[in-house]
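Engineer: make a model of this:
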Amino acid sequence: MGLPVIIQIENIYYPILAIVGVPANLVTIVILSRGSYGLSKCITRYLVAMAVADLFVLIYEVILYEIKDAYFPYSFLNYTPICRLNLALNLVAMDSSVWLTVAFTFDRFVAICYQKLRTKYCTERTAAVVIAVVCFLSVLENVPIYFMFEPREIIDNVPWSCYVKSSFYAIPIWAVFLWLETILTPFFPFVSILLLNALTIRHILLANRVRRGLRGSNNDPEMENRRKSIILLLAISGSFILLWMVNFLFFVCVQFTDVRFFETTYDAPFTIMELSGYMLRCLSSCTNTFIYAVSQSKFREELKKVIKRPLTLITNLIK
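Structural biologist: Here you go, the predicted model:
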């Protein structure tokens, strides 16, 4: 009997995602870190931190979990203690990525809507502090994750793989933890990003209307800068919302129905929904590079330079 269709899709999807996503994030980190992209140091810090978090998501979830399970099921990485650690680190990276997106959205909200506060809050130092706090809290939040798994099977007295403990759904403290996890990621980020974007767009539309009335022209450099800022902001946060939607809905189902995580009946609708949600949220970890390339001309120029450099070196070596 062949593998379930959803597993066959995963076995093709995740390697392609790793092949595309890891280099994309590495290139993004290189370009942004060089500081030649034309963005402020504050924005650059957030974007670099988001790219690093996304890179770790691809490493821990896509490579060390999904691809490892598909192609190396009995490697040492599948030993239960290592599997638990990998899952915990994966969620640390995932939460960091999500909350850095929220932090970036809030930073742009302040920069656009509150000019007086902008000079104090939208600084490189503040960005560094916010990033450090987000990463620390993500680690702290996911410490219990290590203890919520048990071995999926015992082979020659060796525990292999990870499976959510049955007590996770029965003991009140775990139920509270699951509620907090759902609220913190992804419910609150969803609401925060939608609200902040709505307020930011409203402010920009009102400001543009006023400036257009005063200047009597659409050729306003300030309006053009705001337009570019809002395109970047909406592209990043909109991509996050769309790609996390299925995973968000599955978390809601777990809270209000008898659905559980990591069920093994792969033809069950909720299992397909869960696995599809994981695939889409992993995709969100490599989309920002393409968003920058499409929406930002300076990024495209830097990307071309980065791509051409190794090609030029290879050509010179051949000659």
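
Engineer: can we go C-alpha only for contacts and neighbour counts from here?
Structural biologist: Fine.

Engineer: the lengthiest helix in the chain: how far from the chain's middle?
Structural biologist: Criterion DSSP state H: the longest helix present in the chain is helix 221-256. Counting by Cα atoms, centre = their mean, to the nearest Å, helix 221-256 is centred 11 Å from the centre of its parent chain.

Engineer: buried sites along it?
Structural biologist: For helix 221-256, the buried set under the neighbour-count rule, 16 or more other Cα atoms under 10 Å, comprises 223, 226-227, 229-230, 232-237, 239-241, 243-248, 250-252, 254.

Engineer: before we compare anything, build this one as well:
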Amino acid sequence: MAAADLLVVISNPLLKWTAEIYFPRSFLFITAVCRLVTWLMFASTATSVWMTVAFTVDRFVAICYEKLKTKYCTERTAAAVIGTVSVLACLETVPWAFLYGAGKIIDGVSWYCVLTPSFTNSPSWAAFEIFHRIFYPGVPFILMLLFNILTVRRILAASRARRGLRGQKSGENDKDREMENRRKSIVLLFSITGSFILLWGTTVVFSIYRRIANSYVLSVTNPRSITYQASTMLQVLSSCTNTCIYVLTQTKFREELKNAVKYPRNLIFKVMKR
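Structural biologist: I've put the predicted structure just below:
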């Protein structure tokens, strides 16, 4: 999941937007390279989204099914899921590689990328774009919400059983560290689902509006251009927040991160003592 998010950051903000602003005549604007970058943007985003769904399913199995956990939550299963999700995401986004055509032919080389006329006029492209824009935030959101609700229900049931075994009243659980961890887990699960749909919402709405209004030429000062840039920024941010939320909230990861930060300092002290 982290690797897919890193590819989103490399392909979208760096290869796409940074290159367009600061390196307008670089090899990245050769039509073939531009198409490759465009496909990589969509493929990495799709992979990141489905990796988040796969991680949610993994947490659901680990918490709700103890017997299945030993068979499913293994390195072999994880490798198979990662490989399958990556391949399917890359295949599903192949049509986006043909979104652009050549803008100019210079010395027999195709340069720049312009929208093909068929994209704005073809009903097939319209259906594909609307399906893609609704499918990606819609289906993953429903799946994450469903599995998170089932996971939370399991956590709450276990919490009620724990309170019964400990003989505590509902108002006396503040000293129970296990109960606090479960509350944090519930907040974490729903923060993932909520942030996903909020950050993707602007892109979905704007893409549908642009398709209906058939407005694809955007000037820099146009409010629609500002909306487009903002929606793109939020979508890219969505691909990074889930990894940060999942990882930074884990105690073991924070401990290892502290050790990594302290390691150079400790190494210097050891050298100085010698």
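
Engineer: give me the TM-score for these two chains.
Structural biologist: The TM-score (TM-score structural alignment, normalised by the length of structure 2) is 0.83; 268 aligned residues with a Cα RMSD of 2.9 Å.

Engineer: returning to what we had before: now the helix or strand just after the longest helix of structure 1: buried residues?
Structural biologist: As assigned by DSSP states H and E, the chain's next helix or strand after helix 221-256 of structure 1 is helix 269-283. For helix 269-283 of structure 1, a neighbour-count test (16+ other Cα under 10 Å) marks 270-283 as buried.

Engineer: for helix 269-283 of structure 1, grab the matching residue range in structure 2.
Structural biologist: Here helix 269-283 of structure 1 aligns to structure 2 at residues 223-237, judged by TM-score structural alignment.

Engineer: and that stretch, how far from structure 1 on average?
Structural biologist: When structure 1 is overlaid, stretch 223-237 of structure 2 sits 1.8 Å from its aligned residues on average, using mean Cα distance after the TM-score superposition for structure 1.

Engineer: list the contacts for the equivalent of residue 15 of structure 2 over in structure 1?
Structural biologist: Under the alignment (TM-score structural alignment), residue 15 of structure 2 maps onto residue 64 of structure 1. Applying Cα atoms under 8 Å, 6 or more residues apart in numbering to residue 64 of structure 1 gives the contacts 77, 86.

Engineer: sec struct for residue 64 of structure 1, please.
Structural biologist: Here residue 64 of structure 1 is helix, with the state taken from DSSP: H, G, I helix; E, B strand; the rest coil.

Engineer: repeat for the one 10 residues further on
Structural biologist: At residue 74 of structure 1 the chain is in coil, as set by three-state DSSP.

Engineer: burial measure for it, as a count.
Structural biologist: 13 (other Cα atoms under 10 Å).

Engineer: which non-adjacent residue is nearest it?
Structural biologist: What sits nearest to residue 74 of structure 1 in space, not counting adjacent residues and going by Cα to Cα, 6 or more residues apart in numbering, is residue 160, at 7.8 Å.

Engineer: I'd say the one you found and residue 82 touch.
Structural biologist: No. Applying Cα atoms under 8 Å, one finds residue 160 of structure 1 not in contact with residue 82, separated by 9.5 Å.

Engineer: who's more crowded, those two?
Structural biologist: Each of residue 160 of structure 1 and residue 82 has its neighbours counted (other Cα under 10 Å); residue 160 has more, 23 against 16.

Engineer: counterpart of the more buried one in structure 2?
Structural biologist: Under the alignment by TM-score structural alignment, residue 160 of structure 1 pairs with residue 111 in structure 2.

Engineer: mind checking the SS state of that match?
Structural biologist: strand.

Engineer: structure 1: matching residues for stretch 135-154 of structure 2?
Structural biologist: Residues 184-203 of structure 1 are matched to stretch 135-154 of structure 2 when aligned by TM-score structural alignment.

Engineer: list the contacts of the matching stretch.
Structural biologist: Residues contacting stretch 184-203 of structure 1 (Cα under 8 Å, 6+ apart): 95, 98-99, 102, 105-106, 109, 112-113, 230, 234, 237, 241, 244, 248.
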